[in-house]
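Student: Sequence and predicted structure, then a few things I'm wondering about:
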Amino acid sequence: MGEATDKLAAAGNKLAGNVKEAVGKATDNPDLAAEGKAQQLKGTGQDVKGSVKGALGDKI
């Protein structure tokens, strides 16, 4: 259950970050673009966390 939750949160953060970065670039707002990039990185970290949980299963 933890793996799926982490992967779902990761997908949401990656999507929201991608939108923020695109809007930031389109509106010439570097702060928003950077915030979007950071949110995408957060999503990537959550994805890795979910993968580790999936690989270890009940061992953790």
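Tutor: Nice, thanks for sending it over. Keep in mind the model is a prediction, meaning the values are calculated, not measured.

Student: From here on, just use CA atoms for contacts and neighbour counts.
Tutor: OK.

Student: does the residue lying closest to residue 5 once chain neighbours are set aside sit in a helix or strand, and which one?
Tutor: Using C-alpha to C-alpha, 6 or more residues apart in numbering and skipping residues adjacent in sequence, the residue nearest residue 5 is residue 50, 7.7 Å away. Here residue 50, judged by DSSP states H and E, is contained in helix 30-56.

Student: okay, now the one to match up with it:
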Amino acid sequence: MGSTADKIKGMANEAAGNVKQGVGKALDKPGLQAEGFAQERKGEAQQALGKTKDAVKKVIDKA
């Protein structure tokens, strides 16, 4: 998967995780809140992976 795809999927997972957390909090569902938290972190990791791929590509392109 390319860096752009990683970043887009990461943003989507982060947004969905935020929504799940909000719904879980509003409905007093700790399990849904936890699931949302985990999904948000997954999204952050995906975005970081995409940024890392970009950085590596820049280093390779300079070589």
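Tutor: That came through fine. Source: prediction; values computed, not measured.

Student: Give me the TM-score for this pair.
Tutor: Superposed pair, TM-score by TM-score structural alignment, normalised by the length of the first structure: 0.93. Supporting alignment: 59 aligned residues with a C-alpha RMSD of 1.4 Å.

Student: on that earlier part again, so which elements touch the helix holding residue 50 of the first structure?
Tutor: Secondary-structure packing of helix 30-56 of the first structure (3 or more C-alpha pairs under 8 Å, 6 or more residues apart in numbering; DSSP states H and E): helix 2-26.

Student: so what does the helix it packs on touch, helix or strand wise?
Tutor: When contacts are defined as 3+ C-alpha pairs under 8 Å, 6+ apart, helix 2-26 of the first structure packs onto helix 30-56.

Student: wait, doesn't residue 24 of the second structure sit right on residue 18?
Tutor: No. The criterion here is C-alpha atoms under 8 Å, and residue 24 of the second structure misses it with residue 18 at 9.8 Å.
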